[in-house]
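> return a 3D structure for these sequence lines:
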Amino acid sequence: MTPKSLRVTAALVAVLGLTATACGPSGGSSADAATLIAFTGQNGDYQGNFNPYSPTANEGIGTIFEPLFFFNAMQRDAKPKPRLGKEFFWNGNGTELHVILRNDAKWSDGQKFTARDVAFTFDMVRKNGTMNSTGFKGTTTVVDDNHVTIKFDEPSYMEGPQVLGRLWIVPEHLWKDIATPATDPVKNPVGTGPFQLEEFKPQAITLKANPGYHGGEPAVKKVRYLSLSGNQGGADALKAGKIDWQTGPVPDIKNVEKTYPGYRAITVPQNQIALFTCSSAELGCTGPQTDPAVRKAIYHAMNRQQLNALAFQDTGSEISPGFALLKRDEPYIAGTLKEKSAAMSPDSAKAAQLLEGAGYRKGADGVYAKDGKPLSLTVKVVTGWTDYITAVNTMAQQLLQAGIKVTPQQLSWNEWADARSQGGYELLIDSVYQGPAADPYYTFSYFFAGYTTAPVGQAANPNFGRMKDPQVDAALAALKRINPENAAARQPHFDVIQQRIEEVMPYIPVLTGGTTSEYNAKKFTGWPTNDDLYAFPAIWSRPESSEILMKLKPAGS
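Model prediction:
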């Protein structure tokens, strides 16, 4: 990418000045040496919300609130790592999941963690649609303090990694008094995780190591999350040695070790960059993007090779219009897709054919129109996300050549996230992420299932594109019932899902993002490498970042 030259604000300078001794690569006190300074991309004030089920949660997933197990989505054969759970097993037909829990965990207020907390959490999620991003429908029974069973009405093998790895356990003795847990902010979080909240400020959140953590107190004693002026602020802070870990673009990304002495970088193709569209008129979406022909015309009019070079420093790679992850999910790619991967070069003739077939006619200004209304759209992007800003500005130029007018609109993260959740947008740029295990089922069930979306004005989570397709929902329901080891039985359902996603296209594929993280290798050891991807190495990825924080050690310790 080629980030714009943005000056670091006075607020950024003040924050960095306060933390300079804590995070410079070259040292400081022994206490400072165990403090990790992180930048997640937060631009604007933190809101002080640690509710792990809120779409606008600041931090705490994995660090304060834990899942039962950690599943590594980077490695297909990786075994789940125990967190609050010790072991699990299914009954013979996949309708009953047994979980044995650890008996040495405590909440950070001193109360003992038990199976009742698990049952309470699962019941709460099942009863609250906006919290239930996995579509969980199980009934949880407490067998004893260290054993729960989750029963399903039908075989539900694919629920395993979601229930065990993507539901964050909360304390019944505190959460039972929260009136609306799906939306109420949590200001003073009490969890079982390796870290606790030490201090909240609008510009910085500080977590401290939990001395009573069941897995042992982390060697990283404090984690401080900073709010900076977007990607440029992160790059400037990295250059000055003021942060230890960030995930995002920096200039000259191929030469990080030379340009940023003491730091290293790792790039992993994992999340899929897309133009999210509020696609469903039936669910209340308005605008030209509710027409599939418009969405597909945008898809064909993109010059992805140019986008990759200008916005992402060629760290991106090809993307499938069916949204299975290329390379990792190669066995599952539908052979009946019109295109296995999106073309890197534009097809203006195809875009024109689609628009004109849908009744659009090009005006004297070169912009298509229908019923007297120009084909004009707004795309929302977070202020400070320089790579995405460059991407949407470049797209606007590319699409205008194809007769589609797109106007970028920069918003604070909070405004952008609210628009994404409520459906208050035409287009926005974001990434479709992977699930808890290396299987495309989870991405499909998160972003394309009818049960994870909602009418405009209500919170969708995370099917923000508002796709509600009976064929996709039926295929997902069938996949849930099939043992994942039976690849032949699964594939016809994967084929249906990918074909419908390509046909409907609620998310317009851009590129598979090469997620790059820069980290202070001089100050901490234990970072993931390409040879040891024990967790997806992105600071904003949860609970993956908590796994990394627990693995790190101050250099020389």
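> only C-alpha atoms for contact and neighbour calcs from this point on.
OK.
> wait, residue 169 touches residue 64, no?
No - judged on Cα atoms under 8 Å, residue 169 makes no contact with residue 64 at a distance of 9.9 Å.
> more neighbours: those two, which one.
residue 64 (29 against 26; other Cα atoms under 10 Å).
> for the stretch 301-450 of the chain, just list every one of the helices.
For the stretch 301-450 of the chain, the helices defined by DSSP state H, counting those that start in this stretch cover 304-312, 348-357, 386-401, 413-422, 440-447.
> reformat these as TSV; add distance to residue 480 and mean neighbour count.
Listed next are these as TSV, based on distance: least, Cα to Cα, whole Å; neighbours: other Cα atoms under 10 Å:
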stretch	distance to residue 480	mean neighbour count
helix 304-312	34	22
helix 348-357	36	18
helix 386-401	35	21
helix 413-422	26	20
helix 440-447	9	23
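> right, and those - which one's nearest residue 323?
Closest of these to residue 323 is helix 440-447, at 7.9 Å (criterion: Cα to Cα).
> check which element follows the closest one along the chain.
helix 470-481 (DSSP states H and E).
> okay, now residue 9: neighbour count?
Look at residue 9: counted by other Cα under 10 Å, it has 12 neighbours.
> nearest to residue 297, out of the helices of the stretch 301-450 of the chain?
So among the helices of the stretch 301-450 of the chain, helix 348-357 is nearest, using Cα to Cα, at 4.1 Å.
> the closest one to helix 386-401, inter-axis angle?
For helix 348-357 against helix 386-401, the angle by axes from the mean of the first three to the mean of the last three Cα atoms, to 10 degrees is 70 degrees.
> here's the other one to compare against:
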Amino acid sequence: MKRASRSRVSRTQLAAALGVAALFATTACSADVSASGSGSTVPGTLLVGGDNGSPTFTRNFNPFSANKRNLTTYMYEPLAVVNNLDGKATPFLASSVEQPDTSTVVYHVRQGVKWSDGKAFGAEDVRFTFDLMKKNAALDTLGAWQHIKSLSVSGDTVTFHLKTADAPAAQVLDQVLIVPEHIWKDVKNPATWTNPNPVATGPFTLDTFTPNQYTLAKNATYWQADKVQVKKIVAPAANSNLDIVNNGYDWAYTFMSDVDSTWVKADVKHNSYWYPPGGTVSLLPNLTKAPFDNLDFREGLSYALDRDKIADKAEQGYVKAAGQTGLLLPNYQDWLNSSIADDGKITQSTSKALAAFKKAGYTRRGGKLVDSAGKQLTLSITTANGWSDYLRGVQVVRQELSAVGIKVNLNQPQAAAYQESLQNGDFDLIMGSFGGSGSLYQDYNNLLNSGFKKAVGTGTSANFERYGNAATDALLAKFKATTDTAEQRKIVDRLQQVVHDQLPAISLFYGGLWGLSSDKNFTGWPTGKNPYASLMTWGSTPLLVLTHLQRAN
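Below is the predicted model:
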């Protein structure tokens, strides 16, 4: 995790938190691929389930917009693309990066790059993009200017001076999508502009657009065009699981029940799937409320649960039960704290659960867990309506807590109301997730930083359980201020111990990244044996995939 000057940067990613249960919405309509043909009929064409209409597409390719078309990021590039699985970064519009100290980041901008309209790309475009975000805060979706004090340009070098010692900030800067000054300087309202005819540096340009489907064409002047074997990408507005299976898709991201008898069976020779862990699905206790603020009580909850059974039911055996270290495994296997037994796995034990509950003031009488007044313990668990894997998991949780004598009510609000409950602390226990950003610092910081505890209710996406501990804050501050790998490992060991011992979140199972691929037309897809990226079809990850694929015929 130590930063250095080199052509291939090795560091962790700071990215938006992954909603591991929120899969692409699907529709019963059939995908219309007749205009361009599917990947199986037109050589060099990739049929991708990478975007969904609602039910049709709007022509929005503004890379800063929350409502942009997903394939916008197949056209625009950041300074570096980070593999969210392990934090390793590949330079794109930056040829290399240096971090001479923890408050300075230096990017050497790649030479010889052109915008898709033929204009030269340069360091001034990088400065313009960051200045544009400073002037229009709505564009700064990654919060880059929370870290930047100033920036300067000298030749092909862009230097960022940070507000504090802030080693992880570079991971934010890496991922900002760069736009052309000669186009955007005349845009009156860049936050609402739909950018219908995008000019970008990336491997693809917009080809055709209709409300039901759009296509991208290979950018012939792309700076690494020799690595791009896909000539055209077809993105239909309708991408139901039935569409994906029956229409010969090359690439999609979606959960399918019994994927072997659906997706794989449709083309046994070519279709495959890969579901690496993308986050830790957990029970988040409201630490501002009794009895959830009592560690003994949280230990009782933890010991009462059979994680293997929960994982198997929730995700149909495709992912594993999660350990209680806060690490995604096997992604960060080599960062495990060796002093924590069994990789942090918690084995169900009714006797240990009842002993812990007794310390918290609850005993079992007549099959019921009761307080000192003889009143049965009743609690509620909140999960989002329609998030089927969360619901399957929480149903097992209810069964297992009921088995020790707790009465459990389930709340299933719609997704928007669920998010409000997270923000406002309107819950006892709530199903949620953490981790998967590609940055160990960010994963732990989002879960444990008491500053986020104070900010919840104002739009923050972290520390929903409202954990706060001064010693843990000090550890996070040390983590933020060092680039020394040995020191980082010592800190991560201690942070794992915090999550394991203090149970700010009760880890249940890993949320899968539901990637489907076919090697009928293209080979070189990411796999467990070659995990250079995940199979996510949005964000900058596809840039890694699209520069790896090879034609199969």
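> can you pull the TM-score for these?
Superposed pair, TM-score by TM-score structural alignment, normalised by the length of the second structure: 0.76. Supporting alignment: 517 aligned residues with a Cα RMSD of 4.4 Å.
> re earlier: now the helices of the stretch 301-450 of the first structure in JSON lines, with distance to residue 433 of the first structure?
Shown next, in JSON lines, are the helices of the stretch 301-450 of the first structure (distance: least, Cα to Cα, whole Å):
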{"stretch": "helix 304-312", "distance to residue 433 of the first structure": "18"}
{"stretch": "helix 348-357", "distance to residue 433 of the first structure": "27"}
{"stretch": "helix 386-401", "distance to residue 433 of the first structure": "16"}
{"stretch": "helix 413-422", "distance to residue 433 of the first structure": "15"}
{"stretch": "helix 440-447", "distance to residue 433 of the first structure": "7"}
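> residue 119 of the first structure is nearest to which of these?
Of all the helices of the stretch 301-450 of the first structure, helix 440-447 comes closest under Cα to Cα, at 22.7 Å.
> ok now that closest one, how far from the chain's centre?
In this view, helix 440-447 of the first structure has its centroid 12 Å away from the chain centroid, taken as Cα atoms, centre = their mean, to the nearest Å.
> stretch 445-453 of the first structure too?
On Cα atoms, centre = their mean, the centre of stretch 445-453 of the first structure falls 15 Å from that of its chain.
> and the contacts of it?
129-130, 132-135, 432, 459-470, 472-473, 476, 501 (Cα atoms under 8 Å, 6 or more residues apart in numbering).
> over to stretch 157-176 of the first structure?
Residues from elsewhere that reach stretch 157-176 of the first structure (Cα under 8 Å, 6+ apart): 52-53, 61-62, 65-71, 94-95, 97, 107, 113, 116-118, 120-122, 134, 136, 181, 190-191, 435-437, 441, 479-484.
> quick one: buried ones out of the residues you listed?
52-53, 61-62, 65-71, 94-95, 97, 107, 113, 116-118, 120-122, 134, 136, 181, 190-191, 435-437, 441, 479-483 (16 or more other Cα atoms under 10 Å).
> narrow these to those in strands?
Counting by DSSP state E, those place 69-70, 97 in strands.
> between those residues, which sits nearest residue 346 of the first structure?
Of those, the one sitting nearest to residue 346 of the first structure (Cα to Cα) turns out to be residue 70, at 40.6 Å.
> got a list of what that closest one touches?
Contacts of residue 70 of the first structure by Cα under 8 Å, 6+ apart are 80-83, 164-165, 436, 543.
> residue in the second structure matching it?
Matched to the second structure by TM-score structural alignment, residue 70 of the first structure sits across from residue 81.
> please enumerate the strands of the stretch 201-350 of the second structure.
Ranges of strands within the stretch 201-350 of the second structure are 204-210, 213-218, 232-236, 251-253, 271-274, 277-285, based on DSSP state E, counting those that start in this stretch.
> quick one: the fourth one to the first structure mean distance?
For strand 251-253 of the second structure, the mean deviation from the first structure after alignment is 2.8 Å (mean Cα distance after the TM-score superposition for the first structure).
> and what of the longest one?
Compared with the first structure after fitting, strand 277-285 of the second structure has a mean deviation of 3.3 Å; criterion: mean Cα distance after the TM-score superposition for the first structure.
> also the third one?
Following the fit onto the first structure, the mean deviation recorded for strand 232-236 of the second structure is 3.1 Å by mean Cα distance after the TM-score superposition for the first structure.
> list the buried residues in stretch 453-462 of the first structure.
So stretch 453-462 of the first structure, judged by 16+ other Cα under 10 Å, has buried residues 453-456, 459-462.
> quick revisit: looking at the helices of the stretch 301-450 of the first structure, which is closest to residue 152 of the first structure?
That would be helix 440-447 among these, by Cα to Cα, at 17.2 Å.
> ok, the residue lying closest to residue 60 of the first structure once chain neighbours are set aside to residue 207 of the first structure distance?
Computed as Cα to Cα, 6 or more residues apart in numbering, the closest residue to residue 60 of the first structure that is not its neighbour in sequence is residue 50, at 6.0 Å. For residue 50 of the first structure, the distance to residue 207 of the first structure equals 12 Å [Cα to Cα, to the nearest Å].
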